[in-house]
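S.K.: Pasting the sequence and the predicted model now:
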Amino acid sequence: MARKERIVELDAVRAFAFLAVVYQHVIGVYMRKPGVDEMTAFLYGKLFHLLKFAVPAFVFITGLVLFYNYYERVNYPGFIRKRFTEIVVPYAIWSLIYMVWHRDVTGWDVSTLVGVVQKLITGSASYHLWFVVMIFQFYLLYPLLLKGFKAAKQRLSGRAGKVAAVGAAALLYAGLMWVSARYLPAHPFRFDAAWLDAYLITYRDRNFLFYSFYFLLGGMVALALPAFRSLLQRRWPYLLALFAAAYAYIGYELVRDSGGFLVNLNVATSLKPSMFFYTVAQLLLVYLLAVLLTKRDSRWTAWFSMIGRNSYGAYLVHALVLTYVMKGLNVWDVTGSTMLGSVFAFLLCSAASIAFSYGLAKLPFGAWLVGAAEKKRANAPGQSERQWKQAM
């Protein structure tokens, strides 16, 4: 299968998403520091909302890339072998590193091995590794998802039918978010089968169904990239207005549902209807920003491309890096618990994580540790990329 041209703006979207993830986790650390007053906590909460597009953005990118490259045909054995090597192997290695670091592995008896397997399956070796378990489900199920997507596409006729189908999918997904955020916490509903209960309730935050809309949205965009870019540039004022209104509402929810004077960041979960509509509007604006920034080759384009290519390895290692960054800042008492301190910690953690991933990727066995970062090295824009840049 001929390799298609790179979608240059995706590296920028990946970079934005990775940086947003790091700052989210920095905020989580600073919210627990002593001396955080009510106003600072509220500001952290509002900033946290601005960063919540990260995981949906990664899922959206996954759908876009898979449908863009494997819409006509997919050789599943080779496809899944490649993803296993580039995603699961680094994930497993870093999971073991985190388990040893957390002293979860103190020997190699049967109970320890069972615990290791459970943590690998559930993505619970560290607080950020759940994402890999969730995203890999889309790769495993891609042929089925593609078949369903094509079947739905064949049954839809005309623009109105497609718009109605997208609207219906959005409403169904919003209903699923309501079940997750409102119904399940309020009702002691459980499945008899332990594995089903774990998959659909206990670990629903890493169940692919609860992020499926963003994946399918990426698939739709992949089939109409030029039109999608043009639409974003024409309709950005409406998207901005929708984003502002949704941002104000989820800010109100944050205060209302925190249940006290200090903000509770758990209220800002992505798995609720208001955050879904907000995230879609924000994700479209983020994509537009990436398109505009990569329209012309510049130093910013090169930086975002480098961050985007190394984002997976940096994601795997950043929790470890953040721990030592905070230890250093606490020892030196740099900026205390202030907002400026969080910015400083974010910059240090992001830079060190990217540098770590970049360095590991240079090693002969680097792909086993950080994925295929070196294979993603950007080439000069091809003819199709030059055409869409000239058309904008």
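M.R.: Nice, I can see it. Quick caveat: nothing in here was measured; it's all calculated off a predicted structure.

S.K.: Please count neighbours and contacts with C-alpha atoms only from this point.
M.R.: Will do.

S.K.: what distance separates the start and the end of stretch 101-112?
M.R.: 15 Å (CA to CA, to the nearest Å).

S.K.: Now it: buried residues?
M.R.: Across stretch 101-112, burial judged by 16 or more other CA atoms under 10 Å covers Val105.

S.K.: now it: how far from the chain's centre is it?
M.R.: In terms of CA atoms, centre = their mean, to the nearest Å, the centre of stretch 101-112 is found 30 Å from the chain centre.

S.K.: Measure how buried Leu51 is and give me the count.
M.R.: 21 (other CA atoms under 10 Å).

S.K.: Could you list which residues are in contact with it?
M.R.: Residues near Leu51 by CA atoms under 8 Å, 6 or more residues apart in numbering: Ala20, Val21, Tyr23, Gln24.

S.K.: one more structure, for comparison:
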Amino acid sequence: MIAVVWFREVEYLRGFAALAVIAVHVSMNFTRIPGVDLLFLLNVAVYIFAHFAVPVFIFISGWVLAARYFGEYSILEFYRRRMRTILLPYLFFTALYLLVNVEGTIGFTGVPEPGRVAEALLLGTAAYNLWFFVLIIQFYLLYPLIVRGYDRFDRAGAVAFLLLALLFVQVLWNACAHLTGAFVDPEWYTVLIRLFPSHLFYFVLGVFVARHTERFRSVLRSLSPAGVFAAAGGSALILGGMWMAAVLRAGSFSGTTLAVFCIYRLLEPLYYVPVIAVLVLAAWCLDERRSRVSGAFRSFGEHSYGIYLIHPLVIAAGAAVWFSITGLSWADWPTYPVIFLVAVAVSYAVVRGAAGIPYAGCLLGEARRPGRFGDLQHPPRY
């Protein structure tokens, strides 16, 4: 069955996650700061705290896909819609980012070699944001099997066991990816972290919420908001502290090894799951107020697909202009908030403006509303 559903929380969650993605990709330039100083450590903290973005997008995809596709439906039609939504933008932006360098500042790289093209298509390495598409394509391909397996556990009353088992498998997979990259070959980490087991728990958690939405809402409302915030904040401090300690001990980011962050991988779900709860609470709060701020967050979330695709280009171009005008660099304090705000505003403006341009809108996911990060529809609420 294909249902037309709408969850009021989802667009807000997308907006929060899209802002976090931009924060991650601006703050990650701390690696260009010579030496470990306060600016370096602050951006390490932002980089870690905002890393909930991809888990949230994966969670949303599981949630809305499972709510829309259940029971009997055409698997071929499902695949056709999913591939139409994601393949054309992925291929176009892979080609664009193979030609245009967006690392630090903007520049042209020339015609890539065939091997580089193949690697970029398979691993999403043309730009730092495209690896997500490699991951989500796997979930689209495996969705019918995943949801069928989930429903068997659900009917047997063993969903809690399934979620705990998947959490264990995911944590073990990610820790082993770090160890393999550290002691065998870094390329193995690049491959393993892009395979679906690295985020399977978050996707199935979204499926669970789709099957038990009201139960999920009821349980979350019964929790103390202060306790949920404390859990998320405490976990963020622990994870951020691990990164800072590792960098301070090594004297630089490049001096650390992948093996150092195995403990981080073991503990990261203890941060991401409470953060999802915090973001849902924030979405409810914004939705109840019906203010301009809530409208802005929802609109940003509605355009999150295109923003995700284009923001590296905006960051790189904005940095090039900023450095040219001011003479500053990534080692200067004003650069980070300025580039973040520019990336947010310009990415949103470009994507929203592209909605009226047929081919540009299609490439940025704006030609039709459904399909962005989970194929959400927009009918009246329920």
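M.R.: Alright, I've got the coordinates. Bear in mind the structure is a predicted one, so any value in this text is a computation, not a measurement.

S.K.: Of the contacts of Leu51 of the first structure, which belong to strands?
M.R.: Assignment to strands by DSSP state E places none of the contacts of Leu51 of the first structure there.

S.K.: Show me which of those residues are buried.
M.R.: Listed as buried from those are Ala20, Val21, Tyr23, Gln24; burial here means 16+ other CA under 10 Å.

S.K.: For the second one, which non-adjacent residue is spatially closest?
M.R.: Beyond its immediate neighbours in the sequence, the residue positioned closest to Val21 of the first structure (CA to CA, 6 or more residues apart in numbering) is Ala54, lying 6.0 Å away.

S.K.: which residues touch Val321 of the first structure?
M.R.: Here Val321 of the first structure is in contact with Cys349, Ala352, Ser353 (CA under 8 Å, 6+ apart).

S.K.: Just tell me what it corresponds to in the second structure.
M.R.: Aligned counterpart of Val321 of the first structure in the second structure: Val314 (TM-score structural alignment).

S.K.: With Leu369 of the first structure instead?
M.R.: Checking with TM-score structural alignment, Leu369 of the first structure has Leu363 as its match.

S.K.: so how many other residues sit close to that match?
M.R.: Using other CA under 10 Å, Leu363 of the second structure is surrounded by 24 other residues.

S.K.: Distance check, it against Arg372 of the second structure.
M.R.: Going from Leu363 of the second structure to Arg372 of the second structure by CA to CA gives 12 Å.

S.K.: which one of the contacts of Leu51 of the first structure sits closest to Tyr183 of the first structure?
M.R.: For those, the closest approach to Tyr183 of the first structure (CA to CA) belongs to Gln24, at 26.5 Å.

S.K.: what do we get in the second structure for that closest one?
M.R.: Gln24 of the first structure maps onto Val24 in the second structure, with residues paired by TM-score structural alignment.

S.K.: which residues touch that match?
M.R.: Listed by CA under 8 Å, 6+ apart, the contact set of Val24 of the second structure reads Val46, Tyr47, Ile48, Ala50, His51.

S.K.: And Ala281 of the first structure, by the same measure?
M.R.: By CA under 8 Å, 6+ apart, the contact set of Ala281 of the first structure is Leu239, Leu240, Leu242, Phe243.

S.K.: what's the helix or strand for the corresponding residue of the second structure for it?
M.R.: Under the alignment (TM-score structural alignment), Ala281 of the first structure pairs with Pro274 of the second structure. Using DSSP states H and E, Pro274 of the second structure maps to helix 269-289.
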